[in-house]
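*Asks:* Pasted the sequence and its predicted model underneath.
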Amino acid sequence: MFALPPLLPSTRAPVRSLARSLACVALIATGALVALATWYPGHCQVLLLLLPAVWSRARGRASAVAIWIGYYLAGARDIPLVCMRFFSGYGDLTRPEALMLGVSFWIAQACVLATPWAVLKPESDASATRHALCAAVATVLVTVPPLGIIGWLSPAYVASTLFPGWKAPGLVLGITAIACAASVSRGRFARQVATVLVILSLLARGVASAPVVPSRWTALDTRLGRFDQSSYASLYARTQQVQTSAQRAFSEGATVVVLPEEIVGLWRPAMGYWWRNDIQAFAAARRTLIVGMDLTASRTPLRYTDSAVVVGADHGRLDSRQPVPAALWRPSAAVSAIRGSLSQPYVTVAGKSVAFSICYEDLLWWPHWRILQQSPDVLVSLSNSWFDADLPLAHIQRQGVAAIARLSGVPLLRAVNR
């Protein structure tokens, strides 16, 4: 029998290159599948542990980062379409221009968020401790600013599934679980820690209970679409629609009503006049309205806060700690939202302490640091989703804020405009 001749050196390199390319494609596909199974249409956040596990076994930085590229591209797949709708809807860009900008954002965010995983990838023969430490550090880097400003889809969300109600310790244990996933196949100690984490997770899930929203608190979902603020006629029409919705909810027995983010747009003197009688009536009847609006901070350049404002029987305000980058938060532009302080305290409404999550904050961990340390009575989320209500992003956003509420052990009340 004739033996096949060995591959010539000139043919081995292309074969190895092809094999590496196919491996990267497979890893990108794996990351994408994890994103789909974890987030919408899937809802299994424990699968996030697969990412560091596969990452730690990959050979070379290119292979290691591929799984994260696939994960972030699939999880944030709506960015191009959202940009097209948002920027063309306000006339900032044409639809093709906005779509191309969105594609650029989509690719850039995946590369940026995958970078820590590439830089921190240990050598294949590195110790289990080094793999665990690098995975934990990378998780923190993509969860807190500056990278955390776009820190959606953080693997830290696994903490809410594993340790519901355990607040900051639960988040720390969740990051520890990520570290274990990256090192469990490399050392006995990591397997022992993983066993302890499984026991603690079963305990946490066993004793967890579903928090209950305070009685007679109501969040109103509206279908008013994009707000045209170009004329007083459109301003007044929207005001009447919002007032009618609030009055109807109060007439049905609610004592606290929550309306969506920016539902009344930029607060102007005319708005104060149109709302004056209603606010006085709410106060007299011991009723409270929580409404999303923009409040002017300076005229030139125009700076405003994206805020949740409490009126009626109670008074208070919380400004968004992170308005949507590029869409609302544009520090160098002539018009931009500004960020509220991270030290803003809870607002008291009807004797209850209230934490807020305003739109984009639903996707982030770091604006909610206080809720992981001190338990409020309720988490109120306000969102304006006229540009993405029919897209997976809207479901992913709801999953994100629900995970924050679940880890903190507080009830969630959410108002969305579509």
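*Replies:* Cool, got the structure.
*Asks:* drop to CA atoms for contacts and neighbour counts, all remaining ones
*Replies:* Fine.
*Asks:* Just list the residues touching the most centrally placed residue in the chain, thanks.
*Replies:* In the chain, the residue lying closest to the centroid (Cα atoms, centre = their mean) is Leu363, at 0.5 Å. When contacts are counted by Cα atoms under 8 Å, 6 or more residues apart in numbering, Leu363 touches Gly151, Trp152, Leu153, Gln397, Gly400, Val401.
*Asks:* Below is structure B, check it against A:
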Amino acid sequence: MRHDWVWPTQLIIASVGVGTVAWSGKVLLLPLALGFPVLWALSTSRFAATLVSAAYFLSVSRGLPQGAATFYAADIWPGLLLWLAASASFVAVHALLWTNEAGPRPGRYVLVAVLMAVPPFGITGWAHPLTAAGVLFPGWGWWGLAVTTAGLAGLVSRLWPAVAIGLTGFWLWSAAFWTDPKLPEAWRGVDLELSASLGRDTSMARHRDLIATVTERASGGSRTVVLPESALGFFTPTVERLWIRALSGHDVTVLAGAAVVGAAGYDNVVVAISAGGGRILYRERMPVPGSMWQPWEPLFGGKAGAKAHVFANPVVAVGSGRVMVLICYEQLLVWPALQSMLGDPDVIVAVGNGWWTKGTSIVAIQRASTAAWAKLFSKPLVFSFNT
């Protein structure tokens, strides 16, 4: 009888530890997330597997209640409710596909991995163990992803100790020779510390300050300068003309976050502006569910908030190159990165406006996840965040 609760309790505690450490924002710790499938497989009942899955996901997303409270300027209770709601699909998929039969378990877990990587379940598919492929097998590309998937299957089989030892060997070898993703030549990402005012302060003074920052970077030899999500506020013809005039005489292209408002909602975008003109470069594929993307609102007479262009514009053109753009929340998911990699981009651009995450590890996790994908496919990477 004692074993009936002691063993599941130990698995739950271990799951909390795995989620907390693996997703602490340190890219080299991501392979520890591969411990979660082992704990899931060692569960002795579906109820235990449910609790182990919940413990992992809730520990990974531990910064959400505090971040949501900051974003909405409210107490922590709405954040706690959002935290629990976000875990629902992850926990449900892992609970329903759990089995105590060793034979079908590897196939079941591969199915779990696929379901949590693509919509609709992949919309909240954070903390996916596949993200660790970039640390285990840097430069291996699709082969590295395939080997990691095979490793996940092995970790839920009877051979899991041998598989775990093998993957640990790759982890240690990679860590010993690890280097961060390269910055592409003549590109520069600008990190800002403008807190909640970025995107809300649309004064001429703010635009002049941003323009001054861009021209300063351009004078240092950068030809493409990246500004964070929401940097320009609403992208209007007036804003576009202001920046085009300001960049006259400068051989620089600015990629900057902005919003474009329409009749049915708005698009969270990255625009490209130079002395020759401006255009919408990228429309966000997956805005934050709940706070930005609200597809249920039209049913009650409201607007759907930010539009989700789920499988659109995976790779966009900047000059003669191909660019993969990830805005904020997309950096936590699997399918936006892999869909873009099918187009073999030359550069990865990751932007965010993480002022509301202060005191949490959310931005660090976004950076670590994106760096892992960049290393897996050997792609140069540009970051630009506001905090």
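*Replies:* Cool, the structure landed. Keep in mind it's a predicted model, so treat the numbers as computed, not measured.
*Asks:* What's the match for the residue nearest to the centre of structure 1 in structure 2?
*Replies:* Using TM-score structural alignment, the equivalent of Leu363 of structure 1 in structure 2 is Leu332.
*Asks:* Pro314 of structure 2 sits in which helix or strand?
*Replies:* Following DSSP states H and E, there is no helix or strand that holds Pro314 of structure 2.
*Asks:* With Leu326 of structure 2 instead?
*Replies:* For Leu326 of structure 2, the host element (DSSP H and E) is strand 321-327.
*Asks:* Distance from stretch 57-69 of structure 2 to the middle of the chain?
*Replies:* 15 Å (Cα atoms, centre = their mean, to the nearest Å).
*Asks:* Structure 1: matching residues for that one?
*Replies:* Going by TM-score structural alignment, stretch 57-69 of structure 2 sits over residues 72-84 in structure 1.
*Asks:* List the buried residues of the matching stretch.
*Replies:* Buried residues in stretch 72-84 of structure 1, defined by neighbour count with 16 or more other Cα atoms under 10 Å: 72-84.
*Asks:* hmm, who's touching it?
*Replies:* Stretch 72-84 of structure 1 has contacts (Cα under 8 Å, 6+ apart) with 31-33, 35-36, 39, 95-103, 105-107, 109-110, 113-114, 153, 387-388, 391-393.
*Asks:* try stretch 303-318 of structure 2
*Replies:* By Cα under 8 Å, 6+ apart, the list of residues contacting stretch 303-318 of structure 2 from outside reads 264-268, 281-287, 292-298, 322-325, 336, 339-340, 343, 345.
*Asks:* Now do stretch 162-182 of structure 1: which range of structure 2 does it align onto?
*Replies:* Under TM-score structural alignment, stretch 162-182 of structure 1 corresponds to residues 136-156 of structure 2.
*Asks:* from the buried residues of stretch 72-84 of structure 1, which is closest to Glu261 of structure 1?
*Replies:* Nearest to Glu261 of structure 1 out of these is Val82 (Cα to Cα; 17.4 Å).
*Asks:* Checking my notes, that closest one in a helix, right?
*Replies:* Yes. Under DSSP: H, G, I helix; E, B strand; the rest coil, Val82 of structure 1 falls within a helix.
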